[in-house]
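Undergrad: quick one, what's the 3D model for this:
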Amino acid sequence: MDYWFVYIARCSDDTLYTGVAVDVKERIALHNAGKGARYTRGRGPLTVCATRRCRSKGEALRLEHAVKRLSRAEKLRLTQGRRLSAFARELSRQEC
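TA: Alright, predicted model coming up:
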């Protein structure tokens, strides 16, 4: 079973980028090589601030969407400690 990950990365211009990947390390390397998402081109190098493992691509995409709707301040809070994981658990409870 391949797990999917949601990640929050900091760009060189201090913006935050949220994405999903099976292999976060490989995906960040693609971003840094200018072959990732259009948003990250020219904003490298990216550094990973937080990750969360998800059981399925669908779960990862739902979490990514929820994170992308947050303000910068809220995203920064998620990068501290295990807050991204706690946010994901709370989100899954709300969906039930």
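Undergrad: C-alpha only now, for contacts and for neighbours.
TA: Will do.
Undergrad: you'd agree residue 9 is in a strand?
TA: Yes. Assessed with DSSP: H, G, I helix; E, B strand; the rest coil, residue 9 lies in a strand.
Undergrad: to check against the first, give me the structure of this:
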Amino acid sequence: MSAAEPKPWFVYLVRAANGALYCGISDDPQRRFVTHQSGRGARFFHSSPAVALVYVEACRDKSEALRRERSIKQLTKKAKEALVLAAAVQAV
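TA: Predicted coordinates for the structure are as follows:
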């Protein structure tokens, strides 16, 4: 019997209506975004609603996602915007 593959986790960025970027992790970023849009899941969106899921990055497991989230949160806004732009270019 082989060990089960760890469930993939994701780090994501959501743009708020005021232009700010929120960074989080989830095993289902689309579902988490819907939660943010409904005003639940993070106090961050109480003052400015979630408007778009703008960046998603797959990670091996929850531990890796947490490490990546920490590193993204330390980036400047300009560097976070560069991640969003690079993801948009790849999607085209």
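Undergrad: matching residues in the first structure for the longest strand anywhere in the second structure?
TA: When the second structure is parsed with DSSP state E, its longest strand is strand 50-59. Mapped onto the first structure using TM-score structural alignment, strand 50-59 of the second structure spans residues 45-54.
Undergrad: repeat that for stretch 18-27 of the second structure.
TA: Going by TM-score structural alignment: stretch 18-27 of the second structure matches residues 13-22.
Undergrad: please, which helix or strand holds the residue nearest to residue 11 of the second structure when sequence neighbours are not counted?
TA: Closest residue in space to residue 11 of the second structure, ignoring its immediate chain neighbours: residue 25 at 4.3 Å, by C-alpha to C-alpha, 6 or more residues apart in numbering. Using DSSP states H and E, residue 25 of the second structure sits within strand 21-26.
Undergrad: show me what that strand is packed up against.
TA: strand 9-16, helix 62-73 (3 or more C-alpha pairs under 8 Å, 6 or more residues apart in numbering; DSSP states H and E).
Undergrad: pull the residues that contact the match of strand 50-59 of the second structure.
TA: For stretch 45-54 of the first structure, contacts defined as C-alpha atoms under 8 Å, 6 or more residues apart in numbering pick out 3-12, 28, 31-32, 60, 78-80, 84-85, 88.
Undergrad: and the helix or strand where residue 85 of the first structure lies, how far from the chain's centre?
TA: In this structure, residue 85 of the first structure sits in helix 83-95 according to DSSP H and E. Distance, stretch centre to chain centre, for helix 83-95 of the first structure: 14 Å (C-alpha atoms, centre = their mean, to the nearest Å).
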